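1. sequence and computational prediction follow.
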Amino acid sequence: MTDSVLFSSFDWAENTLQNRMVLAPMTRGRAGADRIPNKIMGDHYVQRADAGLIITEATAISEEGIGWVDTPGIYTDKMVEGWRSVVNRVHEAGGKIVLQLWHTGRASHSDFHNGNLPLSASAIKIEGDEIHTPKGKKPYEVPKAMTFDDIKRTVQDYKKAAVNAKAAGFDGVEVHAANGYLINQFLDSRSNQRTDNYGGSVDNRYRFLAEVMDAVLSVWDKEHVGVRLSPNGGFNDMGADDFRETFTFVAQQLNKLEIGYLHVMDGLAFGFHERGEAMSLAEFRALFDGMIIGNCGYNKEEAEKRLSDGDGDMIAFGRPWITNPDLPTRFKHNYPLDSFDDPSSWYGSSEEGYNDFETYREKSGKDAMTSLT
């Protein structure tokens, strides 16, 4: 066992987090067609409750916000009840958990919306890969550019989702403004070609996020609110030439709000747009005074370095935690990791590829029993 900054505690939003490891939000599609959080989702998070902080999978704030098959929502009473069961179980296991608020925008399809087109900042479709819909894989569509009424309604959807998250007992909420989803579509000058007060200059493109933050902060104390950004991301056809100017401004504005944390996809992995040098965690440390979470394919050694250098306060891990439900234990004791290179069973509706991975203790115990027979 080794002592390290990764396993030191950290104070956040009146909570003492047990380590600096964050379970990254990962869309896994286990909520079923009714999108109500269920027992196997609770089992999954409880298995990983030794994280310093859990960020849930992206959770739709409304029917209009849906863009993935079988992902959960937070816009009905039954969804709140489902999430409350999950949260209670995580708390009983000693964990802390925040809900990620999600609207997919143009990264959706009319098959999810009874034939109505998905919404976005502008009527510009995603170029490239197809989307999985309830009726199969299909090309992306040209979305509907949001009207002022659409924007006003969607901001209220974020507020209601924040209210529902509090009712479910979460420790906080994270506004998903990354990875090419709706808020990111407003921020990025490639996907936002509006000529009104929500387009053009960077402060105009930030306006939608600013209004969402006002709505969420009217429900939650600022210390319990985080925002996720992907300044270097090319996923969902993102990545404008002015990315550094945009995300420098966004980080500065969020800092003025004194929110609890900034969750940054900071590296070159997962679809770097290759429009100049990537923005680093250290750059955001200079712009933001609150807790900073780094997230971009980190291994243990890289995480330790970022924390030791003071660039971030927490590091999020995603794929390694899928196949290694006891990831903090494995890191702490330098146990080997099970491979996480085969995603064929990660997405779906069953326990397979979700809750059937063994801890190191379970696996080594089986190996020991086998050697005795």
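-> Received it, and whenever you're ready, just let me know what you need. Numbers count the residues shown, from 1 in each chain.
2. when you work out contacts or count neighbours from here on, use the C-alpha atoms and nothing else.
-> Fine.
3. looking at the protein, which helix is longest?
-> The longest helix of the chain (DSSP state H) is helix 148-167.
4. list the buried ones in it?
-> Residues 151, 154-166 are the ones in helix 148-167 that count as buried (16 or more other CA atoms under 10 Å).
5. got another, please set it beside the one above:
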Amino acid sequence: MSTTTLFDSTTLGALTVPNRIAMAPMTRSRAAVDGTPTELMSTYYAQRATAGLIIAEGTHPTAAGRIGPGAPGLHQDAHRLGWSYVANAVHDAGGRIFVQLMHAGRLAHPSFLPDGLHPVAPSDIAARAEVYTAGGRKAAVRPQALTHEQILDVIDDFAQSAVRAMAAGMDGVEIHAANGYLLHQFLAENANLRTDGWGGSLDARIRLTVEVVRAVAAAIGPHRVGLRISPGNQFGGLVEQAPEATYTALVQELAQDGLAYLHLVETGTNLDDRIRAVWPSALVIAPMAGRPGDVTKVNAANAWLRRGADLVAFGRGFLANADLVERLRVGAPLNALAPHGLYGGDHRGYTDYPTLEQLPAVDA
């Protein structure tokens, strides 16, 4: 019996990918001041086009959802045009790319929001967290609680942003309901104290994520939509009292919607296998174990393929290794991550890492 490897092809919705290594979405803060993707971003993503799927960094679907300076947006025509250059560059290099739509919610900050906008959230509770700003890290501020009408606007913002993504030539979009951002805030009991139809009961807490996903799917087709979740993740000060119940209900609710994939950040609990069991289409897993080139990471990836994952997401390994797929294939060592350029800056620590072909030959 053959064993599935990281280098076998598979499908996500209507998309065929040549290998099972996904590039995880990672904030790099290289967009223009207004959130428009830059030529440098096109180079960066095109360099990494050998990934089975690139999931581009968190991108705000509305101005109030920005996560920080240099974060890209997708709610203006200029943003769409900028992303079209990225999509074209990746496709010209033979790759496939989804863009992740992410609303920061209470993890935004007034210092980088335009036009006097203020962070919003399910309830007016400040995160016990610091936010990255142009002036350094600052304490998160108390957000404004969204009204019912504003929540409906958020849903529409996601859908319209997805339409722009398709107009830009993207292969699809990933909805970010993880890592402490707005949709995750609605899922978490300590951030969502609402007692209306958007909070209180389990069904009400999952409602916004469900409605965003379905609005986006209706706008661009479910086969072009992925969803990312991170059950129990405490990023941004979130505390989920019963992640097993919350995420089982969420996944079951969306299980028959025909989405391209579910992107699960591994929890290390029985919930991981429970989600695999109830999710009928492709599963992208982000394992917890090891550094990208370590045997532990590769073993964890292969173990997850045996457990039923369809793709494995690698994050930091892609930062310094545009050719990560080939390095993993041949067992080559990885470039060390530079101490500069992780968030913001120019090409240094971003597009200047050498590939295997560019390294000097070593005499036998």
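-> Cool, got the structure. Only a predicted model underlies this, so the values are computations on that prediction, with no experimental measurement involved.
6. TM-score of the superposed pair?
-> Taking TM-score structural alignment, normalised by the length of structure 2 as the basis, the two superposed chains have a TM-score of 0.93; 354 aligned residues with a CA RMSD of 1.7 Å.
7. re the thing from before, same for the longest helix of structure 1, what does it pack against?
-> The contact analysis (3 or more CA pairs under 8 Å, 6 or more residues apart in numbering; DSSP states H and E) places helix 148-167 of structure 1 against helix 77-92, strand 97-102, strand 172-176, helix 207-217.
8. give me the mean deviation of the first one from structure 2.
-> Going back to what we said before, that points to helix 77-92 of structure 1. Compared with structure 2 after fitting, helix 77-92 of structure 1 deviates on average by 0.8 Å (mean CA distance after the TM-score superposition for structure 1).
9. mind listing the strands for structure 2?
-> 10-12, 15-17, 21-23, 53-59, 97-101, 120-121, 130-133, 136-139, 144-145, 172-177, 225-229, 261-265, 282-286, 311-314 (DSSP state E).
10. quick one, the longest one and strand 225-229 angle?
-> The one in question is strand 53-59 of structure 2. 70 degrees (axes from the mean of the first three to the mean of the last three CA atoms, to 10 degrees).
11. once aligned to structure 1, how far is strand 53-59 of structure 2 on average?
-> Overall, strand 53-59 of structure 2 averages 0.4 Å from its counterpart (mean CA distance after the TM-score superposition for structure 1).
12. show me what stretch 117-136 of structure 1 is in contact with.
-> 64, 67-69, 105-112, 137-146, 182, 185-186, 191-194, 236-237 (CA atoms under 8 Å, 6 or more residues apart in numbering).
13. filter these to the buried ones?
-> Listed as buried from the contacts of stretch 117-136 of structure 1 are 64, 67-69, 105-112, 140-146, 182, 185-186, 191-194, 236-237; burial here means 16+ other CA under 10 Å.
14. which one is residue 71 of structure 2 nearest to, not counting chain neighbours?
-> residue 29 (4.9 Å; CA to CA, 6 or more residues apart in numbering).
15. now swap in residue 194 of structure 2 and tell me
-> Nearest to residue 194 of structure 2 is residue 200, by CA to CA, 6+ apart, at 5.8 Å.
16. so that neighbour makes contact with residue 188?
-> No - with contact defined as CA atoms under 8 Å, residue 200 of structure 2 does not count as touching residue 188 (10.2 Å).
17. look at these two and report which has more neighbours.
-> Shown here are residue 200 of structure 2 and residue 188; by other CA atoms under 10 Å, residue 188 has more neighbours (28 against 15).
18. residue contacts, that one?
-> 205, 238, 239, 240, 241.
19. show me the contacts for the last one.
-> For residue 241 of structure 2, the contact set (CA under 8 Å, 6+ apart) comprises 188, 189.
20. what separation do you get for it and residue 253 of structure 2?
-> Using CA to CA, to the nearest Å, we find residue 241 of structure 2 at a distance of 20 Å from residue 253 of structure 2.
21. what's the answer for the fourth one, then?
-> When CA to CA is applied, the distance between residue 240 of structure 2 and residue 253 of structure 2 equals 19 Å.
22. between these two, which is the more surrounded one?
-> Regarding residue 240 of structure 2 and residue 253, a neighbour count based on other CA under 10 Å identifies residue 240 as having more, with 18 against 15.
23. and the gap between the more buried one and residue 233 of structure 2?
-> 8 Å.
24. same deal with residue 226 of structure 2?
-> Where residue 233 of structure 2 is concerned, residue 226 of structure 2 sits at a distance of 19 Å (CA to CA).
25. more neighbours, the two?
-> Taking other CA under 10 Å, residue 226 of structure 2 and residue 233 do not tie; residue 226 has more neighbours (28 against 20).
26. can you tell me the closest non-neighbouring residue to the more buried one?
-> Of all residues not flanking residue 226 of structure 2 in the chain, residue 174 sits nearest, at 4.3 Å (CA to CA, 6+ apart).
27. what's the match for residue 46 of structure 2 in structure 1?
-> When structure 1 is aligned by TM-score structural alignment, residue 46 of structure 2 is paired with residue 46.
28. with mean neighbour count and distance to residue 22 of structure 1 added, can I get the helices and strands packed on helix 148-167 of structure 1 in a markdown table?
-> Below are those laid out as a markdown table (neighbours: other CA atoms under 10 Å; distance: least, CA to CA, whole Å):
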| stretch | mean neighbour count | distance to residue 22 of structure 1 |
| --- | --- | --- |
| helix 77-92 | 20 | 14 |
| strand 97-102 | 26 | 10 |
| strand 172-176 | 25 | 13 |
| helix 207-217 | 20 | 22 |
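29. what's the closest of the ones you listed to residue 312 of structure 1?
-> Of all those, it is strand 172-176 that lies closest to residue 312 of structure 1, at 17.3 Å by CA to CA.
30. average offset between the closest one and structure 2?
-> Relative to structure 2, strand 172-176 of structure 1 is 0.6 Å off (mean CA distance after the TM-score superposition for structure 1).
31. check the offset of that strand from the chain's centre.
-> Centroid displacement of strand 172-176 of structure 1 relative to its chain, using CA atoms, centre = their mean, to the nearest Å, is 8 Å.
32. elements contacting it?
-> Looks like strand 172-176 of structure 1 contacts strand 97-102, helix 148-167, strand 225-229 (3+ CA pairs under 8 Å, 6+ apart).
33. which among these is found nearest to residue 23 of structure 1?
-> Using CA to CA, the nearest of these to residue 23 of structure 1 is strand 97-102, at 9.3 Å.
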